[in-house]
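Trainee: sequence unknown, structure follows:
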């Protein structure tokens, strides 16, 4: 009889974006259920994998969260899972408590960045405490970058003996058949955006949020655009009401959300990711697979995704002047940009392919499975 595994996430989009390769491979060996807020979403899961609807809200709510906890305990006790694996902070906190109380033998959680890393005072203490509880109740913890693991150990959130990083990091690696340079896609995007071909194309790909460093990027770009022909293409949803500022920035082009971000990677000259916090920054290695180097903040996670001055450039966090200086220096040094493009591509193929990370994930499960009673 095959062992029974439950993946728990707050949103099905986490599953779709990162977990399908793992689920597909694990389903060959285990009975897999995916517990999430499906709420009428159509299944995109591999054949034979069961959807289990579990309403959970992203926003904190003591009453709603207690109801979610009780409902999850019922699900776990009824299904009698051998392994539960949680992702995302809230699903991890509720999922690990429910798994522990339900007597699940193997309880895994994956950390992909800490909301509290940029917080202070009581907010930091409270959110950090939730992560500590999650890590304490889990029997094993995966972390998606070496520097993030060091950060969690230094902050006494996880124990070295309970945590590990798969390969060189990243939550799921890069699908190299999906992310690759395309001249055809590049031409199509440049035509759509009415670019002449003379401009240097900076790209920001991600949610428009203050803690993603978008305000500093806009400030830096305004000064860069005064000195050279350049555009800043922004792809992603506006979550912090930053669109009015984007629209006021000459040369900035807002494109909204895209299902084919690789097309924008192909059309750009440099990816900019000035985040204040980041788990690993999968977008960096996805861009690298398309031959696009990255200018990003010198923070944990991103310092693993980028080899400074080789596959990209790191700048001081929240420092618009440093961002501006490095944007200009890269615009004016085409040989360096080409060198970084080649090395970024080589590194993705050798260290961050989806195949490599999935293989490490399966090894982790096989090793942990030995702890289950026969």
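Mentor: Perfect, thanks for sending it. All values derive from a computational prediction rather than experimental measurement.
Trainee: drop to CA atoms for contacts and neighbour counts, all remaining ones
Mentor: OK.
Trainee: Confirm residue 156 sits in a helix?
Mentor: No: under DSSP: H, G, I helix; E, B strand; the rest coil, residue 156 falls outside any helix and is assigned coil.
Trainee: Which residues are in contact with it?
Mentor: For residue 156, the contact set (Cα atoms under 8 Å, 6 or more residues apart in numbering) comprises residue 132.
Trainee: and if we set it to 7 Å?
Mentor: Residues counted as contacts of residue 156 (Cα atoms under 7 Å, 6 or more residues apart in numbering): none.
Trainee: Next: residue 240.
Mentor: Residue 240 touches 208-210, counting by Cα under 7 Å, 6+ apart.
Trainee: Quick one: mark the members of the residues you listed that sit in helices.
Mentor: Per DSSP state H, helices hold no members of the contacts of residue 240.
Trainee: Just the buried residues from those, in ChimeraX please.
Mentor: Per 16 or more other Cα atoms under 10 Å, the buried members of the contacts of residue 240 correspond to this ChimeraX selection:
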select :208,209
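Trainee: Closest one to residue 177 out of the contacts of residue 240, please.
Mentor: The shortest approach to residue 177 among the contacts of residue 240 belongs to residue 208, at 27.6 Å (Cα to Cα).
Trainee: Comparison target, given below:
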């Protein structure tokens, strides 16, 4: 099943999933991702066997679509939610958006715990001392003296790469960016290449030890235009690294203003550039957010998040019986 809509291929996926569900007995069917919500809920509805179903909503790809196109996708979500027994949102702000637009009601939906779908592994994502931080910078070829900003994840327009490019041209030369992730469009690839070529940043296509990039960074920049939750921000917080981000859906829940970082008005790149310059000049920026890790671990520790979901799933099965 492809990520983007494709009518013919999606119909084939629907048929195959319907057959699979018809041949097997499940106590509970759980589905997520925008396309899977629709296809799985339809397949489950068309099936004679009436298994309990849960839709996990991790974001809205249509958040910034033109109004008419957005309404069409909202209607499809409403179909998916109506056909599901329970709808789980990964953040409160995401759920509130659906409430406000009357796509789902409060009785059929919930947020589990404080949000997130996977939480953060505190034993992997942890802070390091200055000596280890400098060792990591040597390992990856970063300067020990520069103010390092990490940008982690898919690199595309919706993740704010054009906004990062604008900021990079406004701040002083001792501030460097490190991008880790794959490109999703040529425009974004060009922007990052320009930043690297101008010696304002570094690019790493893939890295298994992503926690080490957080640990050797001074700041995490997260200018996504839309998120379901934004797990990368709690990973940064768990490493003791603050996040500067837009005050948008999903990110409102994964960046605690003044605790794990700072949220800015959407598209206010001037304010963000000023804040970054001030942070780079500050002698005590590294100690400005002392409670970032404790907040992240208290609310999103991975095993606790997993346990909350497990208990929820088991309760759904017991209610069915």
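Mentor: Thanks, I have it. These numbers were taken from a predicted model, which means no experiment stands behind them.
Trainee: Tell me which of the contacts of residue 240 of the first structure persist in the second structure.
Mentor: Mapped onto the second structure and checked by both residues aligned by TM-score structural alignment, their matches' Cα atoms under 7 Å, the contacts of residue 240 of the first structure keep the contacts residue 209.
Trainee: Would you format the contacts of residue 240 of the first structure as JSON lines with distance to residue 133 of the first structure included?
Mentor: Output for the contacts of residue 240 of the first structure, formatted as JSON lines (distance: Cα to Cα, whole Å):
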{"residue": "208", "distance to residue 133 of the first structure": "30"}
{"residue": "209", "distance to residue 133 of the first structure": "28"}
{"residue": "210", "distance to residue 133 of the first structure": "28"}
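Trainee: Sort out which one of the contacts of residue 240 of the first structure lies nearest residue 72 of the first structure for me.
Mentor: Using Cα to Cα, the contacts of residue 240 of the first structure come closest to residue 72 of the first structure at residue 209, 31.4 Å.
Trainee: quick one, what contacts the equivalent of residue 167 of the second structure over in the first structure?
Mentor: By TM-score structural alignment, residue 167 of the second structure lines up with residue 220 in the first structure. Applying Cα under 7 Å, 6+ apart to residue 220 of the first structure gives the contacts 320-321, 323-324.
Trainee: so which of those residues is the most crowded?
Mentor: Highest neighbour count within the contacts of residue 220 of the first structure: residue 323, with 27 neighbours (other Cα atoms under 10 Å).
Trainee: helix or strand for residue 5 of the second structure, which one?
Mentor: Using DSSP states H and E, residue 5 of the second structure maps to neither a helix nor a strand.
Trainee: Counterpart of it over in the first structure?
Mentor: Looks like residue 5 of the second structure aligns to residue 60 there (TM-score structural alignment).
Trainee: Please pull up the equivalent of residue 278 of the second structure in the first structure.
Mentor: Looks like residue 278 of the second structure aligns to residue 329 there (TM-score structural alignment).
Trainee: ugh, wrong one, residue 248 of the second structure
Mentor: Using TM-score structural alignment, residue 248 of the second structure sits opposite residue 299 in the first structure.
Trainee: How many neighbouring residues does its match have?
Mentor: Neighbours around residue 299 of the first structure, by other Cα under 10 Å: 21.
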